Structures are given as C-alpha cells and as structure tokens.
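1. after the sequence you'll find the predicted model.
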Amino acid sequence: MADLKPLHLGQPSALPASPEAAVLDYVPNPRAGSLYLVRFAAPEFTSLCPVTGQPDFAHLVLDYAPGERIVESKSLKLFLGAFRNHAGFHEDVTVGIGQRLFDEMAPRWLRIGGYWYPRGGIPIDVFWQSGPAPEGLWVPDQGVAPYRGRG
C-alpha cells in the first residue's frame, strides 16, 4: 500500500501495465469522524474477455463511507485504466476492485456495482459490498438503469 504522500498527484503518471502494478494513493480523510458517502462513477470502464480477448465494457459505480483515509482520484483513475489490457471475468474484475480498495483503504463501508454491457447477448451485473451500510448513512440508488438494448 502507498503511504499517505500521494505518488501521482501533481506528477506526470503513465497508465500502469496491469492492475497489480497500479499503486493506489490514499490521503487523510479531511472529515474523519463524519459519516458520509463518496461516489465514483466510471461509465466507460474497459477490460478484456479472458476467453476471446475481445473488449468488455461496463459502467462501474463505487460508493464508500471513508474511515481515516480516502482514495486519491487520479490514482483510482489510473488503477481502473490498467484494466484496459487485463483479461478477467466480470465477476472477478468487479469484486476484485471492491476488495482491493476495501483492504487497502479500510473504509467504514464500501460497495461496487458493475453494470456490464452484453456479452453473447446477455448483460451481466455484478454487485459486492463489504457488509451492511452503517446506520444513518445516506446511500442513494446507484442510478444505472437496467440494460434495455436499443429500445
């Protein structure tokens, strides 16, 4: 895990070669002790099918209630971009992103929704959360409509 001095912020940063090589930066939570929700949406997320090597596309929504630190957004963007050349099933990619962030950042709560566009005519949605949301946390709907095709 990166220390609390951001590696990427304010620096030129190349896209990591793989998700495993990506370094996520964390900074102190400016509102530590307050219960609030942070949402990141990545509507153009891309990875590769592990069988065909063809690109897969998803709309990811990541919600978390910070603990003592928050994830720095540029490092998160680079981490997610590293999946562009990574082969993985939808379930592995979605849950893996959520678990890595939860393990490293240690938020009070985290959930991820992976709304994957059809592969073989079937859209696949994958959801993971660290446990029940803390009492009193406002958790809005992720706002991604079910896949309806062209009409």
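-> On my side now, so go ahead. Numbering: from 1, shown residues only.

2. from here on, just use CA atoms for contacts and neighbour counts.
-> Fine.

3. not counting sequence-adjacent ones, nearest residue to Ala58?
-> With CA to CA, 6 or more residues apart in numbering as the criterion, Ala58 has its nearest non-adjacent residue at 4.1 Å, and that residue is Trp116.

4. what do you get for Phe79?
-> Phe79 sits nearest to Ala22 (CA to CA, 6+ apart), 5.3 Å away.

5. can you classify that neighbour by secondary structure?
-> Three-state call for Ala22 (DSSP: H, G, I helix; E, B strand; the rest coil): coil.

6. ok, it touching Lys74?
-> No: using CA atoms under 8 Å, Ala22 is not in contact with Lys74; the gap is 11.5 Å.

7. so which residues make contact with stretch 57-72?
-> For stretch 57-72, the external contacting residues (CA atoms under 8 Å, 6 or more residues apart in numbering) are 6, 9, 24-29, 32-33, 35-47, 98, 105-117, 137, 142.

8. go on, stretch 119-126?
-> By CA under 8 Å, 6+ apart, stretch 119-126 touches Asp56, His90, Glu91, Thr94, Val95, Gly113, Gly114, Tyr115, Trp116, Tyr117, Pro118, Tyr147.

9. what's the neighbour count on the nearest residue to Asn29 once chain neighbours are set aside?
-> Closest residue to Asn29 apart from its sequence neighbours, by CA to CA, 6+ apart: Arg69 at 4.3 Å. Neighbourhood size, Arg69 [other CA atoms under 10 Å]: 19.

10. want to compare, so here's the second one:
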Amino acid sequence: MYGERAIAEASLLCFENPRPGRVYEISITLPEFTCLCPFSGYPDFATLQLLYQPGPRVMELKAIKLYVNSYRDRTISHEEVVNRLLDDFVAACDPVWMQLEADFNPRGNVHTVIRASHGVRQPS
C-alpha cells in the first residue's frame, strides 16, 4: 500500500528558513501518535506538541507526519520516544530552541506527560 510505503521511507525534510533574522515560533500538534509499550506490547497513544524557534531550516509538515507515524509499530518507552524524536528533530533543522511534549492517554489509572527541550528560548 502506498501509505505504508510512504511511512517506511519517511525522512525529516526541511527547507530554508524564510526569515532567518527574526525570532518566531512554530507550534505543531500531532494528536494521533502511537507506539507500543516495551513491557506489555499494548499500544500507547499520545498527543505530541512540538514548539520551536527555527534556526537555518524549517521542518516540512508532511515529512513530520510521516516520520512520526513510523513509530506506530515500535516498541519504545514514553521517555525514550520523546527524547529520540527531539534528537531527530534537532538534527534535522538545528533550531534555536525546541520543546517536545507527549501527553499520553491514561492507562490503568496512570497519566503520563513527558517534556524535553533543546537550546535556549528567545523572547519573541
């Protein structure tokens, strides 16, 4: 299927920042993130909130969507997935500042929110 192929081949594409001299923020919400629990194998669902101040490059939205969807069958902890995604996003676009938050759906009466950041946020 073309969707599965697109997800399997996903990479984080970027384009040149159209306003490199201006401090501004980009906010992206990904409400349908899923991965697999490394202990039970059950699916974990989360809303990802990405907020960043671009450096030389801006991440392309469809590329982010496909890349994030590639985690749906990965067995990975909440903590590791947030840190790995953040590392990959930072490597792709070299932001001035970036924060990634994952708000995982409650399971077994436990609600988890993981937040990680990179760089120093500038006033905008």
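-> Looks like it arrived, so ask away. This structure is a prediction, so every number in the text was calculated from the model and none was measured.

11. so how far is Phe15 of structure 2 from the corresponding residue of structure 2 for the residue nearest to Asn29 of structure 1?
-> Counting by TM-score structural alignment, Arg69 of structure 1 lines up with Arg57 in structure 2. Distance from Arg57 of structure 2 to Phe15 of structure 2, counting by CA to CA, to the nearest Å: 5 Å.

12. what's the answer for Leu85 of structure 2, then?
-> 19 Å.

13. which one's more surrounded, these two?
-> Leu85 (16 against 11).

14. counterpart of the more buried one over in structure 1?
-> Taking TM-score structural alignment for the superposition, Leu85 of structure 2 sits opposite Ile97 in structure 1.

15. can you tell me which residue in structure 2 aligns to Pro132 of structure 1?
-> Taking TM-score structural alignment, Pro132 of structure 1 has Val120 as its aligned residue in structure 2.

16. looks to me like Phe127 of structure 1 is in a strand.
-> Yes: the assignment for Phe127 of structure 1, made by three-state DSSP, places it in a strand.

17. which residue sits closest to Gln129 of structure 1, ignoring its sequence neighbours?
-> Using CA to CA, 6+ apart and skipping residues adjacent in sequence, the residue nearest Gln129 of structure 1 is Arg111, 3.9 Å away.

18. mind listing what that neighbour touches?
-> Arg111 of structure 1 sits next to Leu62, Asp63, Tyr64, Gly98, Phe127, Trp128, Gln129, Ser130 when contact means CA under 8 Å, 6+ apart.

19. 7 Å - rerun?
-> Arg111 of structure 1 is in contact with Leu62, Asp63, Tyr64, Gly98, Trp128, Gln129, Ser130, counting by CA atoms under 7 Å, 6 or more residues apart in numbering.

20. just give the nearest non-adjacent residue to the second one, would you?
-> Going back to what we said before, that points to Asp63 of structure 1. Using CA to CA, 6+ apart and skipping the chain neighbours, the partner closest in space to Asp63 of structure 1 is Arg39 (4.5 Å).

21. quick one: which of the contacts of Arg111 of structure 1 is most hemmed in?
-> Compared across those, Tyr64 has the highest neighbour count, 25 neighbours, by other CA under 10 Å.

22. name the SS class of it, please.
-> State at Tyr64 of structure 1, reduced to three classes by three-state DSSP: strand.

23. any idea which helix or strand carries the counterpart of Phe15 of structure 2 in structure 1?
-> Counting by TM-score structural alignment, Phe15 of structure 2 corresponds to Val27 in structure 1. Using DSSP states H and E, Val27 of structure 1 sits within strand 26-28.
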